[in-house]
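Peer 1: Coordinates only, no sequence provided:
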């Protein structure tokens, strides 16, 4: 690992942990403002405050890196000029954050040439800090993660949206709709072996995927779209077509099962 990547990792991991603590402190406020976006999703003062925090701690410190955040208007032409890209989800699981539940996290990845090389997903309400460096493995609170794998889908605990799970129902999976669990935490749970896999049909935003993808890959798994093609980030449209994440053998079984539907 280069010295530059080590410095970026230290910067990223410290910033994500501090951002999570900021988010946790804001959950104690009873007057937290919130709004509905044009797409119908919700945003709060917490999302915006954490986004500003990252702009100060990451964007300002690395001005030559591109920027893609759920809470910043996207400028594809500008970000695509840069080989290195911060991919930010200030709060993944805003509904849980609003309702005072624990199922929310802060997630950031650094992508280089379209692929994530650093990732951090922090779940502050349980003090779970997931991190990964490309080629160096994935960790949960400092302990190495390794996905238990199998080529069988029978009894596998697969989280996802109902459309994707319906396509797998006749393969004997233990379907987990996980409506309250945001995508980044589903991916973190796959990396940690708490879920056997995660699937989702339809377009999924890059900021919902990039950090969690690296966690799964570095824990020995595989991540792709429904078609089986891998993700490339920093494209004009910042989204991917679907999600399939699991250990390498189970990932292949899931892709085959989805193709048969």
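Peer 2: Now that the structure is in, tell me what you want to look at. In this text the structure is predicted, and so the values were computed from the model without any measurement.

Peer 1: going forward, measure contacts and count neighbours with C-alpha atoms only.
Peer 2: OK.

Peer 1: So which residues of this structure form helices?
Peer 2: Along the chain, the stretches classed as helices by DSSP state H are 3-26, 45-54, 76-79, 94-99, 162-166, 183-191, 210-218, 248-259.

Peer 1: and the comparison structure, right after this:
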């Protein structure tokens, strides 16, 4: 059994990636979740079963929060929790895009302690340990130095660009692009491929727990849409949107309503 939490997540995540890839591009069975919560595939469930078995056996005193497990709220009584998205970007997975991720985090007292995001079909493993920096396939990561909002490249969806979200009713002239997986968007900011990512919608903790730590350990700033620090392991496991960026974070947060 791996001795450290980071080694545990890396080992479990790599096997999870192998399981997910065994279904990828092979038309796995798909169901629609209740309340229009989106699709889930047999691959999501197989990965979740593997992670739940391995991680909970290794750390039985840690709480458990996963997109594909019933939230029994027992996690609220624990100091540390696994926060897991077995496949982040399920729609991309179904559409045979490679832009889906396995997102694994350990949260301590509301703050991510360890984060791993694995992109099996892209051969990427992002990892971070609080206070120890962030890496991609073992190489250190650092966010961009871009501070000018007008020159920033931002990963976000189209709805974010509506004038109603911006002061004065004017959308800044930022360069927008998109990826399906929130975890991957965060990691691309940490990798300095983009200057920022943001989502203004209520955001599930399992989508962002690992990636938020990876951005922070790459020197970035990660907050909710109102520039407040993220606090995780909430009763309702959501945060009020996410802004993750290098120096341009201040300009984005100041421009939003």
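Peer 2: Sure thing, it's come through. Bear in mind the structure is a predicted one, so any value in this text is a computation, not a measurement.

Peer 1: which of the helices of structure 1 sits most buried?
Peer 2: Mean neighbour counts were compared across these using mean count of other Cα atoms under 10 Å; the top stretch is helix 210-218, at a mean of 30.

Peer 1: Number of residues surrounding residue 141 of structure 1?
Peer 2: As a burial measure, the neighbour count of residue 141 of structure 1 was computed by other Cα atoms under 10 Å and equals 12.

Peer 1: can you pull the contacts of the counterpart of residue 129 of structure 2 in structure 1?
Peer 2: Across the two structures, residue 129 of structure 2 finds its equivalent in residue 133 of structure 1, going by TM-score structural alignment. With Cα atoms under 8 Å, 6 or more residues apart in numbering as the criterion, the residues that contact residue 133 of structure 1 are 9, 117, 118, 119, 214, 218.

Peer 1: and which of the residues you listed is nearest residue 96 of structure 1?
Peer 2: If you rank these by distance to residue 96 of structure 1 using Cα to Cα, residue 119 comes first, at 22.1 Å.

Peer 1: aligned partner of the closest one in structure 2?
Peer 2: Using TM-score structural alignment, residue 119 of structure 1 lines up with residue 115 in structure 2.

Peer 1: State the distance from its match to residue 26 of structure 2.
Peer 2: 29 Å (Cα to Cα, to the nearest Å).

Peer 1: which residues are contacting stretch 106-116 of structure 1?
Peer 2: The set of residues external to stretch 106-116 of structure 1 that reach it, using Cα under 8 Å, 6+ apart, is 12, 16, 19-20, 83-92, 117-123, 134, 184, 207, 210-214, 231-235.

Peer 1: Check the offset of stretch 6-22 of structure 1 from the chain's centre.
Peer 2: 15 Å (Cα atoms, centre = their mean, to the nearest Å).

Peer 1: now do stretch 81-95 of structure 2
Peer 2: 9 Å.

Peer 1: Now check structure 2 for the residue matching residue 157 of structure 1.
Peer 2: Taking TM-score structural alignment, residue 157 of structure 1 has residue 153 as its aligned residue in structure 2.

Peer 1: Report how many residues lie close to its match.
Peer 2: Using other Cα under 10 Å, residue 153 of structure 2 has 20 other residues around it.

Peer 1: Provide a list of residues in contact with it.
Peer 2: When the contact criterion is Cα under 8 Å, 6+ apart, the partners of residue 153 of structure 2 are 174, 175, 176, 177, 194, 195, 196.

Peer 1: For those residues, which entry has the maximal number of neighbours?
Peer 2: Sorting these by how many neighbours each has (other Cα under 10 Å) puts residue 196 first, at 33 neighbours.

Peer 1: how near is that one to residue 2 of structure 2?
Peer 2: Spatial separation of residue 196 of structure 2 from residue 2 of structure 2 under the definition Cα to Cα is 34 Å.

Peer 1: before we move on, what about residue 244 of structure 2?
Peer 2: Taking Cα to Cα, one finds residue 244 of structure 2 at 31 Å from residue 2 of structure 2.

Peer 1: Also residue 45 of structure 2?
Peer 2: With the distance defined as Cα to Cα, residue 45 of structure 2 ends up 24 Å from residue 2 of structure 2.

Peer 1: All set now, cheers.
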